[in-house]
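[1] mind folding the following:
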Amino acid sequence: MPETMRAMTYDSYGDPEVLRLLDLPLPKVGPGEVLVRVKAAAVNPVDWKVMAGGLDALMDVRFPVVPGWDVAGVVEKVGIDTPEYAVGDEVFGYARKDYVHGGTMAQYVTLAVRHIATKPAALSWTEAAAVPLAGLTAYQVLARLGLSRGETVLIHNASGGVGSAAAQIARDLGARVLGSCSPASSERVRGLGAEPVTYGAGLADRVLALAPDGVDVVADFVGGVLEVTRAVLKEGGRHASIADHGVIGAGGQWMWVRPDAGDLAALATMLEQGRLRVDVAETYPLEQLAEAYRRSMSGHVKGKIAITVD
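    Purely as a prediction, here's the structure:
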């Protein structure tokens, strides 16, 4: 095993221009952890928001930072008291740690067992890497809201990475799914099992035209839509947002995805059985991470951006 690894890093906040490809020491593998040889990672908007300093008030940072929280790869080493995995196991995971430092945009990354699950065999490396953050966010929001069969849910931004996963999970639960999106994304959203509703002015009226009695649940994955949520939610309905803390004062929940091996395993089962799919729209090599981030920042990607690691 080598003593160093290639990694994309940044040593100060900024735009994608601050990224550098460096050789770093291999991370230490602590108790309850595994060292994973990264086959693929995936880009999430939070990656470049963290890089710009957007979470500085929330999370400690240790420079140089290796960005990235999504990963799929092969276990290369196990730490003390880690009976769950063995060298050679194929895993995928959500690698958010307690502080910002050692991420997944590198040849190797260490992960606690609570961060990972066995990789679905039916998925490619890039597909598996594209699942964890978006899939866990969607799964945990709908679980927290208690969405159940026969209910109607409105998903704000149903064409996005998290929203598209949520639409499929909600459909799998037996709910009726309304999904806000642009006209250009309406067929994609329909293909996920949701009824597309054009976002923008008049959204509440369009939702109520489809569900005159209102909806039981609203899941907000975009922000800035609280008034629409309040207008369409039934009395006693439940709502949550990952993008607007203002929901707290309106009886809703403000949520942040948690690493959870059990939830990842549940997603893996759904993926293996074809009840959930992930769309990888574009793929970049590790060395072109800055370009991948700029592409993500454009807001025009329909699906996930994956990063391959040689």
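[2] going forward, measure contacts and count neighbours with C-alpha atoms only.
    OK.
[3] contacts for the helix or strand encompassing residue 206, please.
    Per DSSP states H and E: residue 206 is located in helix 203-210. Contacts of helix 203-210 with the rest of the structure, by C-alpha atoms under 8 Å, 6 or more residues apart in numbering, involve 178, 197, 198, 214, 228, 229, 231, 232.
[4] pull the longest helix from this protein.
    Longest helix in the chain by number of residues (criterion: DSSP state H): helix 132-145.
[5] grab the nearest non-local neighbour of residue 262.
    In space, and not counting its chain neighbours, residue 262 is closest to residue 117: 7.7 Å by C-alpha to C-alpha, 6 or more residues apart in numbering.
[6] contacts for the host helix or strand of the one you found?
    Using DSSP H and E, residue 117 sits within strand 116-118. Identification of contacts with strand 116-118 by C-alpha under 8 Å, 6+ apart yields 89-95, 260-262, 264-265, 268.
[7] narrow these to those in strands?
    Residues of these located in strands (DSSP state E): 90, 91, 92, 93, 94.
[8] just put these in CSV and tack on neighbour count and distance to residue 144.
    As requested, the ones in strands among the contacts of strand 116-118 are arranged in CSV below (neighbours: other C-alpha atoms under 10 Å; distance: C-alpha to C-alpha, whole Å):
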residue, neighbour count, distance to residue 144
90, 21, 29
91, 24, 26
92, 32, 23
93, 33, 21
94, 32, 19
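[9] here is the second sequence; please produce its structure so I can put it next to the first one:
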Amino acid sequence: MTKAIAFAAYGDADVLQPTDIEVPAPGAGQVRLTVHAAGVNPLDCKIRSGAVSAVFPVELPHVPGLEASGTVEAVGEGVTGLAVGDEVFGPVAGGYAEQLVVDAGRLAVKPASLSWAEAAALPVAAETAWRTLELLDVKAGETLLIHAAAGGVGTLAVQFAVARGVRVIGTASEANHEYLRSLGALPVTYGDGLAERVRAVSGGPVDAVLDAAGRDVLGVSVELAGGPERVVTIADAMHAPAHQVRFSSGGPGQDRTEAALAGALALHAEGSLQVRIARTYPLADAAEAHRASEHGHHTGKIVLSIG
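    Coordinates of the predicted model:
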């Protein structure tokens, strides 16, 4: 048995309660991890509340957590490339637990210079950023506008795009402008007059737009890109159809985790990867971490520190 956080009914953050769960021996192609950190994502909160139950149904009681970092504690039959004691990170199911079983092929080896919290904060944001840049097909020399560029996905998208030679303009609050400059982006303030500010920086239209904000920016995004073909949103499914804009949430055949984590590790090896951690909470305070995530007024990723 191992300690975990679970919810037995949909509801607010208070439904998250400590529990003991049984962790099986790893099967073929699997490893069992001792978890050191788990990322807290907005999707965790939406799954817990029941807001996305039609799209992401879960069996109750459910242990949340879509990404984690930890140490390999046992390996199943047929696992190659990983051994007991290896430090790894990647996408998981049930990350809010002291131990869990995960498919070995989903994991990447964690460099010693990457902290447990940073590693746990990477998989979801990196995969989303990589996938959407592929959908937008951005190339060196093009100009990409990223809404919410200082957020979890935006930060990785900026870094991946800049590494490809793309010119990036990012919307963010004034307090995050210097941070965006440090990533290689040209910052602009969101809100009224956005189109004029973007044109002033870009010198004209932009080639592609990634909306990670969901602040009703699809109309101006289509205007700036000269059409909806190269506009993608991950945050505004409701208004995407009206603007003929693609909404991307991943799904079968769309996962880009392997390439995304390889890309993030390449940036880390070069010394340029930046992963902002807003705050870490102990596993027992997962409900408080969810409340902070839903409040939304933080810069960087919220992470649970587990062991």
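[10] sorry, back to before: residues in the second structure matched by the helix holding residue 206 of the first structure, start to end?
    Aligned using TM-score structural alignment, helix 203-210 of the first structure spans residues 194-201 in the second structure.
[11] and that stretch against the first structure, how far off on average?
    Its matched residues in the first structure lie on average 1.5 Å from stretch 194-201 of the second structure after superposition (mean C-alpha distance after the TM-score superposition for the first structure).
[12] picking up where we left off before, name the nearest of the contacts of helix 203-210 of the first structure relative to residue 5 of the first structure.
    residue 178 (45.4 Å; C-alpha to C-alpha).
[13] counting by contacts, list what the longest strand along the second structure packs against.
    In terms of residue count, the longest strand belonging to the second structure (DSSP E) is strand 30-40. Contact partners of strand 30-40 of the second structure among helices and strands, from 3 or more C-alpha pairs under 8 Å, 6 or more residues apart in numbering; DSSP states H and E: strand 67-75, strand 99-103, helix 116-120, helix 286-295, strand 301-305.
[14] mean per-residue distance, the next helix or strand after it versus the first structure.
    Next in sequence after strand 30-40 of the second structure, counting helices and strands by DSSP H and E, comes helix 42-49. When the first structure is superposed, helix 42-49 of the second structure averages 0.8 Å from its matched positions, counting by mean C-alpha distance after the TM-score superposition for the first structure.
[15] could you measure from whatever residue of the second structure lines up with residue 305 of the first structure over to residue 51 of the second structure?
    Using TM-score structural alignment as the criterion, the counterpart of residue 305 of the first structure in the second structure is residue 302. As judged by C-alpha to C-alpha, to the nearest Å, residue 302 of the second structure and residue 51 of the second structure stand 20 Å apart.
[16] okay, the two: which has more neighbours?
    The neighbour count for residue 302 of the second structure versus residue 51, taken as other C-alpha atoms under 10 Å, is higher for residue 302 (26 against 14).
[17] what about residue 56 of the second structure, neighbour count?
    11.
[18] how about residue 248 of the first structure, what does it touch?
    residue 254.
[19] picking that back up, residue range for the longest strand of the second structure in the first structure?
    Counting by TM-score structural alignment, strand 30-40 of the second structure pairs with residues 33-43 of the first structure.
[20] stretch 108-118 of the second structure now?
    Counting by TM-score structural alignment, stretch 108-118 of the second structure corresponds to residues 117-127.
[21] just give the nearest non-adjacent residue to residue 236 of the second structure, would you?
    Using C-alpha to C-alpha, 6+ apart, the closest residue to residue 236 of the second structure is residue 214 (4.7 Å).
[22] what does residue 56 of the second structure give?
    That would be residue 47: by C-alpha to C-alpha, 6+ apart, it lies 6.8 Å from residue 56 of the second structure.
[23] isn't the one you found right next to residue 54, touching?
    No: Residue 47 of the second structure is not in contact with residue 54 according to C-alpha atoms under 8 Å; the separation is 9.8 Å.
[24] secondary structure of the residue nearest to residue 236 of the second structure: a helix, I assume?
    No: assignment of residue 214 of the second structure by DSSP: H, G, I helix; E, B strand; the rest coil gives coil, placing it outside any helix.
[25] from what I see, it and residue 232 are in contact.
    No: the pair residue 214 of the second structure / residue 232 is not scored as a contact, 11.0 Å apart, by C-alpha under 8 Å.
[26] out of the two, which sits in the busier spot?
    A count of neighbours by other C-alpha under 10 Å puts residue 232 above the other of residue 214 of the second structure and residue 232, at 27 against 17.
[27] the first structure: which residue goes with the more buried one?
    Residue 232 of the second structure maps onto residue 240 in the first structure, with residues paired by TM-score structural alignment.
[28] any buried residues in the helix or strand hosting its match, and which?
    Using DSSP H and E, residue 240 of the first structure maps to strand 233-241. Under the neighbour-count criterion of 16 or more other C-alpha atoms under 10 Å, strand 233-241 of the first structure has 233, 234, 237, 238, 239, 240, 241 buried.
[29] likewise for stretch 247-260 of the first structure?
    Within stretch 247-260 of the first structure, the residues scored as buried using 16+ other C-alpha under 10 Å are 247, 252, 253, 254, 255, 257, 258, 259, 260.
[30] so which of those is the closest to residue 168 of the first structure?
    Set against residue 168 of the first structure, the nearest of those by C-alpha to C-alpha is residue 257 (17.8 Å).
[31] tell me the spacing between the residue lying closest to that closest one once chain neighbours are set aside and residue 251 of the first structure.
    Using C-alpha to C-alpha, 6+ apart and skipping the chain neighbours, the partner closest in space to residue 257 of the first structure is residue 137 (5.0 Å). Going from residue 137 of the first structure to residue 251 of the first structure by C-alpha to C-alpha gives 20 Å.
[32] equivalent analysis for residue 15 of the first structure, please.
    Distance from residue 15 of the first structure to residue 251 of the first structure, by C-alpha to C-alpha: 36 Å.
[33] hang on, the earlier thing: adding distance to residue 123 of the first structure, write the contacts of strand 116-118 of the first structure out as a markdown table.
    What follows is these, written out as a markdown table (distance: C-alpha to C-alpha, whole Å):
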| residue | distance to residue 123 of the first structure |
| --- | --- |
| 89 | 15 |
| 90 | 11 |
| 91 | 11 |
| 92 | 11 |
| 93 | 14 |
| 94 | 16 |
| 95 | 19 |
| 260 | 20 |
| 261 | 18 |
| 262 | 19 |
| 264 | 14 |
| 265 | 14 |
| 268 | 10 |
